[in-house]
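In: got a sequence here, can you model it:
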Amino acid sequence: MPDTISPPGLTASNASLRAYLHGLPGVDEVGAAQRAAGLATRSIKTTAKAQAIDLAIRMVDLTTLEGADTPGKVRALAAKAVHPDPADPSVPRVAAVCVYSDRVAIAVEALRGSGVAVASVATAFPAGRAPLEAKLADTRQAVADGAAEIDMVIDRGAFLSGDYLKVYEEITAVKEACGDAHLKVILETGELVTYDNVRRASWLAMHAGADFIKTSTGKVSPAATLPVVLVMLEAVRDFRAATGRRIGVKPAGGIRTTKDAVRNLVLVNEVAGADWLDPAYFRIGASSLLNDLLMQRTKLATGVYGGPDYYTLD
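Out: The predicted structure follows:
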């Protein structure tokens, strides 16, 4: 449900929402970029790096969102999610498998009893250009088929034109349609143009009931840049201070290497705090990242890279 500590009259009109969102502190773009770049240089020692790699694996939403996704590909991805390296049972499972809504039932069956959640993109992913009724029907079907998490896209056209109330009301409607499923709200930060807009969209989504705020669909560039993730982590930190609710963050798009993943974990720890270093509150949407994490994990354990051909292609 939406938080109950919102300012009185917040959603009375577009004017009230605009006044609230534009009253948030502005983002120092140069400062955000410099801080993110500085944190990206932090080095992690061998033992801590091994722990970070396993944590990153546990945070992965292993994703396939292509028109050519077949039932066989979804089942193969599910198998990899549960046993990322079949030759090494000590490798942890990932957090979730993320698929299109018409593939949810297949993923649910393949993952039954594994502890890996099924997430589904809905609401006319990735463009979000559909009537609300269609978005809600898509969401309800995915949940009925067993999705435990819904990744919805906001209407960026409405947001950029200042129709904040429409965006808010769509998020609250989708949240209601989710029932017990968690809702991740995709901002598509590459289309929001400014860090101020990223901050405003983050607060709007959180007030509307998001359980997570997510950077991107992975279909638009730039996607999960470190400064954008920093701004969103500041938003969830400050939102908890204001409301008592802890909201998760999910960067997605462009995170392909272990170095990328570790940089994000450092950012989480330094900006939001250690409370967010948990798959319940931080996820990484990725497809190719997992193989690199496995390669680096093998290198730390044996001193030898397994090589990309050793692991299945996603």
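
In: please count neighbours and contacts with C-alpha atoms only from this point.
Out: Noted.

In: where do the strands of this structure begin and end?
Out: 60-63, 96-100, 117-122, 149-153, 182-186, 212-214, 248-250, 284-286 (DSSP state E).

In: next one: the fifth one to chain centre, how far?
Out: With Cα atoms, centre = their mean, to the nearest Å as the basis, strand 182-186 stands 8 Å off its chain's centre.

In: who touches that strand?
Out: With contact meaning Cα atoms under 8 Å, 6 or more residues apart in numbering, strand 182-186 is reached by 148-154, 171, 175, 205, 210-217.

In: with the fourth one instead?
Out: Applying Cα under 8 Å, 6+ apart, the set of residues contacting strand 149-153 from outside is 117-128, 139, 142-143, 178, 181-188, 217.

In: again with the second one
Out: Contacts of strand 96-100 from elsewhere in the structure, counted by Cα under 8 Å, 6+ apart, are 60-65, 74, 77-78, 81, 107, 116-122.

In: give me the angle between it and strand 149-153.
Out: With axes from the mean of the first three to the mean of the last three Cα atoms, to 10 degrees defining the directions, strand 96-100 sits at 50 degrees from strand 149-153.

In: and the longest one, by the same measure?
Out: Taking the same axes, to 10 degrees, strand 117-122 and strand 149-153 form an angle of 20 degrees between their directions.

In: contacts for strand 117-122 next, please.
Out: Outside strand 117-122, the residues within contact range by Cα under 8 Å, 6+ apart are 95-101, 104, 107-108, 111, 135, 138-139, 142, 146-153.

In: ok, now the first one?
Out: Counting contacts by Cα under 8 Å, 6+ apart, the residues outside strand 60-63 that touch it are 77, 81, 94-99, 283-287, 290.

In: farthest pair within the residues you listed?
Out: The largest separation in the contacts of strand 60-63, counting by Cα to Cα, is between L77 and R283 at 17.3 Å.

In: so how far is Q34 from S101?
Out: Taking Cα to Cα, to the nearest Å as the measure, S101 falls 39 Å from Q34.

In: looking at those two, which is more packed in?
Out: Under the neighbour definition other Cα atoms under 10 Å, S101 and Q34 were set side by side, and S101 has more, 23 against 13.

In: check the gap between that one and M152 for me.
Out: The spacing between S101 and M152, counted by Cα to Cα, is 11 Å.

In: which of the contacts of strand 96-100 are buried, as a ChimeraX select command?
Out: Entered in ChimeraX, the line below selects the buried ones among these, by 16 or more other Cα atoms under 10 Å:
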select :60,61,62,63,64,65,74,77,78,81,107,116,117,118,119,120,121,122
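
In: let's see this one next to it:
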Amino acid sequence: MTATPTILGSGLDEVTRSEASLRQFLHGLPGVDQVGAEARAAGLGTRSIKTTAKAYALDLAIRMVDLTTLEGADTPGKVRALASKAMRPDPADPDCPSVAAVCVYPDMVATVRETLGGSGVHIAAVATAFPSGRAALDIKLADTADAVEAGADEIDMVIDRGAFLSGRYQQVYDEIVAVKAACARADGPSAHLKVIFETGELQTYDNVRRVSWLAMMAGADFIKTSTGKVQPAATLPVTMIMLEAVRDFREQTGRMIGVKPAGGIRTSKDAIKYLVMVNEVAGPDWLDPDWFRFGASTLLNDLLMQRTKMTTGRYSGPDYFTLD
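Out: Below you'll find the model as predicted:
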């Protein structure tokens, strides 16, 4: 359905050296056939998987969850409980895997770090004036640096959608580069950077493809659909376009970038549709928590319910697991 994107010609530096060259590259990417994209995504969403594969998929989806709470009413007690659940989602089953990360506001990072200890569950913090992205750059960089200093090993930044939609691509590119630099840690590895597009505000699939390439060229480690605060959030067609972008970017540059759909993914059935799409569009290399995540708060409980049904033959009610 999609032609190979324009090769990065004489190199990344040449493409990103000016507003004009960046615009030329981004608008030279193949346009997205909206009808074709939606039809293909719908078709992939009808695939079914067998029992043993479903059991594997449920455990994989659990391992891919960024368990998230991003509310003004978040308290240290709520965040500690969420972090405990991240480590042991089903206390009655020691074989149940832990999730990938706990995602919180920067002021809660220290609380999460104390709770998680050396569990291996990552700490993700939203930054850069989440969810609007409307703040001065120095404030965004301070927000990022504070989260990293507190112990975040993943930063979820939001782009300035107003700048992108106005065609100020160089501004968006430069901000991502600067935030990436702010993810550096003097005494250890840099925090990974996830760049949130808020695809529900980007208006067209062509814009989703363009912003995916823009973020990857600027140094994103992950590209992420949404904040979860705007509807529509993650959708199968949008995620498919982003998966095509990371696949093609690796073919062009050798660099592998992760993808994170977030917002509105609530059921195991939905999660499995996304896993099928990952395998079919990007390939099996992305079927790993290092390269694909679900940003979710309610999805985990449904995954646990389905997992219990497969192991015991009985459904547990939604109140059997802790409510988030």
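
In: next, the TM-score between them, please.
Out: With the length set by TM-score structural alignment, normalised by the length of structure 1, the two chains reach a TM-score of 0.98; 312 aligned residues with a Cα RMSD of 1.2 Å.

In: make a markdown table out of the contacts of strand 60-63 of structure 1 and add distance to G306 of structure 1.
Out: Listed next are the contacts of strand 60-63 of structure 1 as a markdown table, based on distance: Cα to Cα, whole Å:
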| residue | distance to G306 of structure 1 |
| --- | --- |
| L77 | 20 |
| A81 | 19 |
| V94 | 20 |
| A95 | 23 |
| A96 | 24 |
| V97 | 24 |
| C98 | 26 |
| V99 | 28 |
| R283 | 25 |
| I284 | 23 |
| G285 | 23 |
| A286 | 20 |
| S287 | 18 |
| L290 | 13 |
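
In: give the aligned range of stretch 14-27 of structure 1 in structure 2.
Out: Mapping stretch 14-27 of structure 1 onto structure 2 (TM-score structural alignment) gives residues 19-32.

In: quick check: buried residues in the matching stretch?
Out: 22-23, 25-26, 29, 32.

In: which of the residues you listed sits closest to L323 of structure 2?
Out: The nearest member of the buried residues of stretch 19-32 of structure 2 to L323 of structure 2, counting by Cα to Cα, is V32 at 39.6 Å.

In: would you agree the closest one is in contact with N207?
Out: No: in this structure, V32 of structure 2 is not within contact of N207 by Cα atoms under 8 Å, at 9.3 Å.

In: so what sits against both of the two?
Out: Common neighbours of V32 of structure 2 and N207, using Cα under 8 Å, 6+ apart, do not exist here.

In: on that earlier part again, any chance of a PyMOL selection covering the buried ones in the contacts of strand 182-186 of structure 1?
Out: One line in PyMOL is enough to select the buried ones among the contacts of strand 182-186 of structure 1; burial here means 16+ other Cα under 10 Å:
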select buried, resi 148+149+150+151+152+153+154+171+175+205+210+211+212+213+214+215+216+217
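
In: number of nearby residues for N264 of structure 1?
Out: By other Cα under 10 Å, 25 other residues sit near N264 of structure 1.

In: corresponding residue for it in structure 2?
Out: Aligned partner of N264 of structure 1 by TM-score structural alignment: Y274.

In: can you check Q141 of structure 1 too?
Out: Match for Q141 of structure 1 (TM-score structural alignment): D146.

In: please apply the same query to T70 of structure 1.
Out: Under the alignment by TM-score structural alignment, T70 of structure 1 pairs with T75 in structure 2.

In: equivalent analysis for E191 of structure 1, please.
Out: Using TM-score structural alignment, E191 of structure 1 pairs with E201 in structure 2.

In: before we move on, the earlier item: quick one: which of the buried residues of stretch 19-32 of structure 2 sit in helices?
Out: 22-23, 25-26 (DSSP state H).

In: need the residues that contact stretch 249-256 of structure 1.
Out: 212-219, 223-224, 229, 232-233, 236, 261, 281-289, 292.

In: switch the cut-off to 6 Å
Out: Applying Cα atoms under 6 Å, 6 or more residues apart in numbering, the contact partners of stretch 249-256 of structure 1 are 212-216, 218, 223-224, 282-285, 288-289.

In: name the nearest residue to the match of E191 of structure 1, sequence neighbours excluded.
Out: Among residues not flanking E201 of structure 2 along the chain, R161 sits closest, at 7.5 Å (Cα to Cα, 6 or more residues apart in numbering).

In: end-to-end on stretch 281-296 of structure 2?
Out: Stretch 281-296 of structure 2: ends 22 Å apart by Cα to Cα.

In: check stretch 78-86 of structure 1 too.
Out: Distance between the two ends of stretch 78-86 of structure 1: 13 Å, counting by Cα to Cα.

In: got the buried residues for that stretch?
Out: Per 16+ other Cα under 10 Å, stretch 78-86 of structure 1 contains these buried residues: 78-85.

In: tell me which residue lies nearest the centroid of structure 1.
Out: Nearest to the mean C-alpha position of structure 1, counting by Cα atoms, centre = their mean, stands K250 at 2.4 Å.

In: what do we get in structure 2 for that residue?
Out: Aligned partner of K250 of structure 1 by TM-score structural alignment: K260.

In: do A210 of structure 1 as well
Out: With TM-score structural alignment as the criterion, A210 of structure 1 matches A220.

In: over to D88 of structure 1?
Out: Under the alignment (TM-score structural alignment), D88 of structure 1 pairs with D93 of structure 2.

In: what sits against its match?
Out: Taking Cα under 6 Å, 6+ apart as the definition, D93 of structure 2 has no contacts.

In: could you do V236 of structure 1 as well?
Out: By Cα under 6 Å, 6+ apart, the residues touching V236 of structure 1 are I247.

In: now swap in the one 4 residues further on and tell me
Out: Shown in contact with R240 of structure 1 (Cα under 6 Å, 6+ apart): R246.

In: could you find the counterpart of it in structure 2?
Out: By TM-score structural alignment, R240 of structure 1 lines up with R250.

In: what's the closest non-adjacent residue to the counterpart of L299 of structure 2 in structure 1?
Out: In structure 1, L299 of structure 2 lines up with L289, judged by TM-score structural alignment. The shortest distance from L289 of structure 1 to any residue other than its chain neighbours is 4.3 Å, reached at R256 (Cα to Cα, 6+ apart).
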